[in-house]
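Novice: Generate coordinates for the sequence data below:
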Amino acid sequence: MLNEFIRSFRLMGLSIAVCVVAYTALILATASVVAPEKRLGSLLYGSDGQVIGSRLVAQPFTRPEYLWPRPSAVDYNASGAGGSNLSPTNPKIRERADAILANYKLKDGATLPADLATASGSGLDPHISLAAALIQADRIAMSRQVEVSTIQELLQRQAASRSVPTTDSEGLVNVLEFNLLLDSQLKSVESL
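Specialist: Next up, the predicted model:
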């Protein structure tokens, strides 16, 4: 009977070594060759070499000179990704949407795209639709003291350069990448 326990523990140790250590090392080595920039999480670096964030995870931006992301049900905490789990009839959803609408001073008749009023399933979606980005162009241009057309042109280029598949033809804008682009190409406003 003792021999059976010893054999079981050896098999368990071998399974852990193969499934956890060897498999992980193989995947990391393959990723290093196939997609070296993505293997560590698609990190974005500042001019000083410091990591600013990942192009795959949303960050909160609330200053008027920056593009704002979708709301997050998890307060942009990547370790706690998930939705709010509130039902569509829950009054808290309406309260949250009303608070969000108040932040966007919309012109008469303008509607806010759904992705600016609702959180994504993970709460960490780094992209917004081009329509959601263009709604913010006036605020960004006024804060940075540039023409609205300059911001709109940058947004159009950023959306056109994205390789993320979308269900519509308008494209997506990565909020962090666009904000870094704003700081590098326009009048820089303090560091992120």
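
Novice: only C-alpha atoms for contact and neighbour calcs from this point on.
Specialist: OK.

Novice: what about residue 141, neighbour count?
Specialist: 19 (other Cα atoms under 10 Å).

Novice: er, residue 70 actually
Specialist: Neighbours of residue 70 using other Cα under 10 Å come to 26.

Novice: How about the one 5 residues further on?
Specialist: Taking other Cα under 10 Å as the criterion, the count of residues near residue 75 is 14.

Novice: same check, this time on residue 2
Specialist: By other Cα under 10 Å, 7 other residues sit near residue 2.

Novice: show me what contacts it?
Specialist: By Cα atoms under 8 Å, 6 or more residues apart in numbering, no residues touch residue 2.

Novice: Now the one residue sitting closest to the centre of the chain: closest residue in space that isn't a chain neighbour?
Specialist: For the chain, the residue nearest the mean C-alpha position is residue 126 (1.6 Å; Cα atoms, centre = their mean). Spatial nearest neighbour of residue 126, excluding adjacent residues (Cα to Cα, 6 or more residues apart in numbering): residue 58 at 4.1 Å.

Novice: So which bits of stretch 127-147 are buried?
Specialist: 127-141, 144 (16 or more other Cα atoms under 10 Å).

Novice: still on that earlier bit, correct me if wrong: the residue nearest to residue 126 contacts residue 122.
Specialist: No: look at residue 58 against residue 122 with Cα atoms under 8 Å: they stay out of range, at 10.1 Å.

Novice: ok, these two, which is more surrounded?
Specialist: More crowded of residue 58 and residue 122, by other Cα under 10 Å: residue 58, with 25 against 17.

Novice: and that one, which of the three is it?
Specialist: coil (DSSP: H, G, I helix; E, B strand; the rest coil).

Novice: Second chain to compare with the first, below:
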Amino acid sequence: MKENIIPAIRLTLFCAVFFSGIYTMSILGIAQLAPNQGNGEIVTVNGKNHHINVAQKFVENKYFWSRPSAVDYNAAGSGGSNKGTNNPDYLAEVETRIDSFLIKNPSVKRSEVPSELVTASGSGLDPNISVQGAKVQAKRIAESRKISEEKVLEIIKQNTEKPLLGMLGTEKINVLQLNIELDKLK
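Specialist: Just a heads-up that it's a prediction; the model follows:
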């Protein structure tokens, strides 16, 4: 037993120094090379700073809506609901979201509602929706803002992010950026 204690203490001390010091400083150094020194992309609108990489809550009809959030869009405590897809409470919550979405978007069929508009992401802070998630909201936004639906679809097209390297991931749209572009229309 004595022959195992000394190596165990050495390994513990090495891991403590490596993971709390060397590794942490290495990641911090790499982050300094990234845009905004690893703080994420910040945009200022009307004197207020917003993080592009964190979901924002939009509930007005004139805006695109983000994914639902299990943490009410609180970036200080991200997380999901931890309810399984067959949990009755979770299913009831998703049904309520679908019904609410259909009331505000009467031209959309139940089968056309993208899942990301009625289910929260794992972090509860996903800032992006799919192109389809944006397109099903276009008519509501156009009517609310009294502009053509084609104009809203053009804004969607202009703000669509392509997959990384043209093949990794899917097309997506940042909801905050999309809504900022909408507000620029007067």
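
Novice: tm score of chain vs chain?
Specialist: Between these two chains, after superposing, the TM-score reads 0.76 (TM-score structural alignment, normalised by the length of the second structure); 172 aligned residues with a Cα RMSD of 2.9 Å.

Novice: corresponding residue for the residue nearest to residue 126 of the first structure in the second structure?
Specialist: Residue 58 of the first structure maps onto residue 55 in the second structure, with residues paired by TM-score structural alignment.

Novice: how about its match, what does it touch?
Specialist: Contacts of residue 55 of the second structure (Cα under 8 Å, 6+ apart): 66, 67, 73, 124, 125, 126, 127, 128, 175, 176.

Novice: same thing but 10 Å
Specialist: 65-69, 72-75, 123-128, 174-176 (Cα atoms under 10 Å, 6 or more residues apart in numbering).

Novice: Can you list which of the residues you listed are found in helices?
Specialist: 175, 176 (DSSP state H).

Novice: Please enumerate the strands of the first structure.
Specialist: 43-45, 51-54, 127-129, 172-174 (DSSP state E).

Novice: Pick the most deeply packed of the ones you listed.
Specialist: Comparing the strands of the first structure by mean neighbour count (mean count of other Cα atoms under 10 Å), strand 172-174 ranks first with a mean of 26.

Novice: so how far does it sit from its counterpart in the second structure?
Specialist: Compared with the second structure after fitting, strand 172-174 of the first structure has a mean deviation of 0.8 Å; criterion: mean Cα distance after the TM-score superposition for the first structure.

Novice: How about residues contacting that strand?
Specialist: Residues contacting strand 172-174 of the first structure (Cα under 10 Å, 6+ apart): 55-58, 67, 69, 125-134, 155-166.

Novice: again with stretch 3-11 of the second structure
Specialist: 12, 13, 14, 15, 16, 17.

Novice: and those residues, which of them are in helices?
Specialist: Going by DSSP H, the helices hold 12, 13, 14, 15, 16, 17 from the contacts of stretch 3-11 of the second structure.

Novice: ok, how many other residues are close to residue 38 of the second structure?
Specialist: Neighbour number of residue 38 of the second structure under other Cα under 10 Å is 14.

Novice: Dump the contacts of stretch 3-11 of the second structure into CSV; add neighbour count and distance to residue 33 of the second structure as well.
Specialist: Converted to CSV, the contacts of stretch 3-11 of the second structure look like this (neighbours: other Cα atoms under 10 Å; distance: Cα to Cα, whole Å):
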residue, neighbour count, distance to residue 33 of the second structure
12, 12, 31
13, 11, 30
14, 12, 27
15, 14, 26
16, 12, 26
17, 13, 24
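
Novice: which residues in the first structure form helices?
Specialist: 2-16, 23-34, 91-103, 114-117, 130-135, 137-144, 148-161, 175-185.

Novice: So what's the residue count around residue 73 of the second structure?
Specialist: For residue 73 of the second structure, using other Cα under 10 Å, the count is 22.

Novice: Next, the buried residues of stretch 14-28 of the first structure.
Specialist: residue 28.

Novice: now it, how far from the centre of its chain.
Specialist: Counting by Cα atoms, centre = their mean, to the nearest Å, stretch 14-28 of the first structure is centred 30 Å from the centre of its parent chain.

Novice: Any idea how far apart the tips of that stretch sit?
Specialist: 20 Å (Cα to Cα, to the nearest Å).
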